[in-house]
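Colleague: kindly return the folded structure for what I paste below:
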Amino acid sequence: MNTRQLTELAQQLRVDSVRAAAAAGSGHPTSSMSAADLMAVLLARHFRYDFERPAHPGNDRFILSKGHASPLLYAAYKAAGAINETELLTFRKLGSRLEGHPTPRRLPWVETATGSLGQGLPVGVGIALAGKRLDHTGYRVWVMCGDSELAEGSVWEAAEHAGHEHLDNLIVMVDVNRLGQRGPTRHGHDLDAYARRFRAFDWHTLEIDGHDVEAIDRACTEAESTAGQPTVILARTFKGKGVGSVQNREGMHGKPLPDPEEAIAELGGVRNVQVEVEPPPAARTLHAVRGGHLDLPRYDLGDRVATRDAYGQALVALGNARGDVVAVDGEVGDSTRTELFAKGHPERYFECYIAEQLMVGVAVGLAARGWVPYASTFAAFLTRAHDFIRMASISGAGINLVGSHAGCAIGEDGPSQMGLEDLAMLRCVYGSTVLYPCDANQTARLVAAMAGLDGIRYLRTSRGDTPVIYGPTEEFPVGGSKVLRASAEDRLTVVAAGVTVHEALKAADALADQGIRVRVVDLYSVKPVDRATLREAAERTGCLLTVEDHHEQGGLGDAVLDAFTDGRPVPRLERLAVRTMPGSATPAEQLHAAGIDAESIAAVARQLVEHAVAS
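Modeller: Here you go, the predicted model:
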């Protein structure tokens, strides 16, 4: 396309953005109009993509980080022939693929869900890392950001990492339109303020007029030829460009234009320019999954092994058997034990340093390219990345998260290091799986099982050594549990997971010596929960006592309660959990202070049995 045609295409993208928002009665046309020239040049001159084959290994990848500008994206799809006029005007309507913010669950050309600002670049870094270090194809990763989202810390986590990794296959276009949602951005049209920050992280920076299609074209060409550095194109634009009543005006964010017909006329009317997007170059098929023999580590009964150690060893074994498994860590690999994978498979290990949002974003990017990531940090620090986890679920991303150092059982480090909210946080994520093993063989089996699951998978591991109570051939289906003590004389059921399983077993043995028989259930699958086993235990014993190294809200106790939400009578349910703010103490002292050790369990169990007898 020549300059005149590019300008016409940009005007068409503006018109179609206005039309889509007008048909919906909502949306963000002004944010779309500011970036229309950038999109036109990219689509017509630089983007290499086969819309008929979105999984083509040579396709460039595009992420609209400013996801509220979805009308622009959908207008581009129409210009490329991927959708038609009729579908464009279904924007934001019930049943439409064209949601208010784009998601890959609906559209095969969308790499990741956006809309929570500051996430597109971290995911783009993950995709670019896959291209550079794993796929070894020449695709480029284009990310379109808004200037408002550059206030997000996650953007600069990603920017620093991209510079550190010399990701010259990553090109970011920033639509610097000066206006955010409620008014001007911090830096307005000061392009150099942004350029200084990117240059500090070793980016190649280009400052241009974002409405000059020739300048945009030159910048894209320069970005493509830049070696050894990622490139950012900082484009000065105007929100609502082309329509005098809204251009560069405050208060128009997220609103259809007041008079769309007049605006369309001012923009030159409806057009139907079709773009022949450049096809991708030939590229080898994406990595094949190497289906070698899975030889998981085996631990002998009675051994004492930390579940975090078993996780690291099992991950190495899984990596030996599957060439698509990759590991991502937040600079705590010596504690999470992913350092074992780094030594065994260095080409598939990604160090993200202390940047948990970036870590999850990179995992989502790797998963978008077909890899199976295991991302690990302390359970407590995953809370920083919760929004990324939430958005990963919206994307339908398949990622494995592993939180180590869970609960007060970590001991002397104190409450800042204790994951006491993680079960609640991960249980509430749509479609998630939450697993909490208590011994090494169970951990190894669950690590392997996670690779074959969909959605967000979470494994909680513990710092201290715990006894091996299961043989290496024992099976642990997701959604199951294990009944470790049971008899016809059971007076109540103790439900535990992780470290409290061992405390529950000690309590059960002590109670048995006193003539009180209790059932013990290891609820290693916290979500989905084993409803059948819990219901049977309730029917047989009449009372359930849950014990968890987690805050009372949202954890094991609530998971057990979920098994009785079908209208049937709810059994008596008592909970032991961490209800106070821990300090520094030994692991044994921590469990006792929280009231979740064997002595505390036995004491509460005796009270419950005595109360039942008295009643």
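Colleague: contacts and neighbour counts: CA atoms only from here.
Modeller: Noted.
Colleague: pretty sure residue 103 contacts residue 394?
Modeller: Yes. Residue 103 is within contact range of residue 394, at 7.2 Å (criterion: CA atoms under 8 Å).
Colleague: the two: which has the busier surroundings?
Modeller: residue 103 (23 against 19; other CA atoms under 10 Å).
Colleague: which of the three states applies to the more buried one?
Modeller: Here residue 103 is recorded as coil under DSSP: H, G, I helix; E, B strand; the rest coil.
Colleague: structure for this one too, so we can compare:
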Amino acid sequence: MNTAELVELAQQLRVDSVRAAAAAESGHPTSSMSAAELMAVLLDRHLRYDFERPAHPANDRFVLSKGHASPLLYAAYKAAGAVDDAELLTFRRLGSHLEGHPTPRRLPWVETATGSLGQGLPVGVGIALAGKRLDRAVFRVWVLCGDSELAEGSIWEAAEHAGYEHLDNLTAIVDVNRLGQRGPTRHGHDLDAYARRFAAFGWHPVEVDGHDVDAVDRAYSEAESTTGQPTVILARTLKGKGVASVQDREGLHGKPLPDPEEAVAELGGVRDLRVRVQEPFTSRMLHSVPTESLELPRYDKGEKAATRDAFGRALAALGTARGDIVALDGEVGDSTRTEFFAKEHPDRFFECYIAEQQLVATAVGMAARGWVPYASTFAAFLTRAHDFIRMASIGGAGINLVGSHAGVAIGQDGPSQMGLEDLAMFRAVYGSAVLYPCDPNQTAKLVAAMAGLDGIRYLRTSRGAGPVLYGPDEEFTVGGSKVLRSSPEDRLTVVAAGVTVPEALAAADTLAGEDIPVRVIDLYSVKPVDRHTLRRAAEETGALVTVEDHRQEGGLGDAVLDAFLDGRPVPRLVRLAVRTMPGSAAPDEQLHAAGIDAMAIAATGRLLVEEAVAL
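Modeller: Below you'll find the model as predicted:
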């Protein structure tokens, strides 16, 4: 398109944004209107994309970080012929693919779910990193950000990571329209304030009038020709551009225009321009996945080993067997044991440093490119990235997250390092799988099983060495459990996972010596939980004790309780968990102080049996 036609295309994108929000009686048309020229020039002159083949390996990737400006995105899809006008006007309605904030669950052209601000650029960094170091493909990643979200710390984690990795295949476009939700942004239209910040992280900043299509075109061309560093286009724009009653005015964020028909007329009326988006470059397939037989590490009964060690060795073995496995770490690889993978597969290992939001975002970006990421850090520190995990679930991302150093069992480091809320956090994530192995052979099998699951998968590992309870040929299914002790005379059941399984076995031995037979269940799959085995145990023994190295809210005990919330009678149930604030102490002292060691389990078992006799 020539300059005049680009101006008309931008006006069409504005008009369609106004119309979509008016039809829905909700939405963010003014945030869409400010970026119309930015989108028009990108769509017509710079984006290379085959809408018929969204998985084309050389397609450019576009991420709408300011996800609330979805009317602009859908208007662009209409201009490209991907959706028609009738579908555009279903925006935000029940059953429509055009949700208030775009998700890849609904639309194949959407790379990642956005809407929680500050996440699009970090995921874009992950996509660009995959393109540069894994796919080695020629595509470019374009991320449209709002100026308000530049207040998020995750943006600057992304900026530093992109600069450090020299991601010259990444362009961030910042729509600096001056206004946030409740009023002006921190820096308003001071483009230089943003330029200095990005430049400090190694970016090439370009300042531009965001409503001048020729200037925007030149800025994009400059980004494409810049090598060795990512580029940020800082575009000065006006919110609600083109409609006098709303342009650059406060108090209109997230609202349809007061008089949409008049606004459409002021913008020159409805148009039906079509854009022929440039085809992607020729490219090889996304990536080859060489597959060999999987030889997991094997441990013999009688040995002792930490599940974190088993995880690291199993991940390295999985990486040997499958060429699509990648590993990421938050600068604690010597503790999480991803260092084993890094030594054997350095080309597929990514150091994200102590930036847990970027760690998870990078994993999401790589998963979007078809890779199978395992991202690891201390369990406690994954809480920093909870919103990224939540949004990954909304977007249907398939990622494996591994939290080491869980619970009070880590010992002397104290409560700041103890993951005590992680099981609850991950159980609450839609469609998640939550695994907590107690044994190295079990860990290895579950690491391999995770690669074949969908959605968010979480594995909790332990710092200290524990006994090998299972043989290397034992099988473990996600959603299953293992009954380690059982007899027809059992008078109660102890349900444990991870570090509390050996404690439960020791307690069972103690109680057996007192003529109190105890069933022991290793509930390594915390979600989905093995309801059948739990219900059978409740029916046959009459009482359950759950014991976990985790807070009492939302963890193993609540997972067990959920198995009885279908209307059937709830068994007598006692939940042992960490209810105090730990200090520094040896691991065995920590378990004892928290009341989750063998002595506490045995004492609880005696009380339950005595109560049953009294009844």
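Colleague: need the TM-score from the superposition.
Modeller: The pair, once superposed, lands on a TM-score of 1.00 when counted by TM-score structural alignment, normalised by the length of structure 1; 615 aligned residues with a CA RMSD of 0.4 Å.
Colleague: circling back: and for residue 103 and residue 394 of structure 1, which residues touch both?
Modeller: residue 113 (CA atoms under 8 Å, 6 or more residues apart in numbering).
Colleague: onto which residues of structure 1 does stretch 107-120 of structure 2 map?
Modeller: Stretch 107-120 of structure 2 corresponds to residues 107-120 of structure 1 when matched by TM-score structural alignment.
Colleague: ends of that stretch, what's the gap?
Modeller: Its first and final residues considered, stretch 107-120 of structure 1 spans 17 Å by CA to CA, to the nearest Å.
Colleague: where's the closest residue to residue 323 of structure 1 other than its chain neighbours relative to residue 559 of structure 1, distance?
Modeller: Nearest in space to residue 323 of structure 1, with sequence neighbours left out and distances taken as CA to CA, 6 or more residues apart in numbering, is residue 290 at 5.0 Å. Going from residue 290 of structure 1 to residue 559 of structure 1 by CA to CA gives 36 Å.
Colleague: compare the two (neighbour count), which wins?
Modeller: When neighbours are counted by other CA under 10 Å, residue 290 of structure 1 and residue 559 differ, and residue 559 comes out ahead with 22 against 13.
Colleague: show me what contacts the counterpart of that one in structure 2?
Modeller: For residue 559 of structure 1, the aligned position in structure 2 is residue 559, judged by TM-score structural alignment. Taking CA under 8 Å, 6+ apart, we find residue 559 of structure 2 in contact with 526, 527, 529.
Colleague: ok, now residue 214 of structure 2?
Modeller: residue 3.
Colleague: now it: how far from residue 220 of structure 2?
Modeller: 10 Å.
Colleague: also residue 346 of structure 2?
Modeller: 34 Å.
Colleague: surely residue 360 of structure 1 and residue 388 touch.
Modeller: Yes. Assessed by CA under 8 Å, residue 360 of structure 1 is found in contact with residue 388 at 6.4 Å.
Colleague: and the two? which has more neighbours close in?
Modeller: Between residue 360 of structure 1 and residue 388, counted using other CA under 10 Å, the more crowded position is residue 360 (33 against 25).
Colleague: is it true that that one lies in a strand?
Modeller: No. Residue 360 of structure 1 is assigned helix when assessed by three-state DSSP, not a strand.
Colleague: and residue 593 of structure 1, helix, strand or coil?
Modeller: Residue 593 of structure 1 - assigned by three-state DSSP - is helix.
Colleague: what is the neighbour count of it?
Modeller: 18.
Colleague: list the residues that contact it.
Modeller: Contacts of residue 593 of structure 1 by CA under 8 Å, 6+ apart: none found.
Colleague: and it, how far is that from residue 100 of structure 1?
Modeller: From residue 593 of structure 1 over to residue 100 of structure 1 (counting by CA to CA), the distance is 49 Å.
Colleague: repeat that for residue 112 of structure 1.
Modeller: Distance from residue 112 of structure 1 to residue 100 of structure 1, by CA to CA: 14 Å.
Colleague: of these two, who's got more company?
Modeller: Neighbours per residue (other CA under 10 Å) separate residue 112 of structure 1 from residue 100, with residue 112 holding more: 29 against 21.
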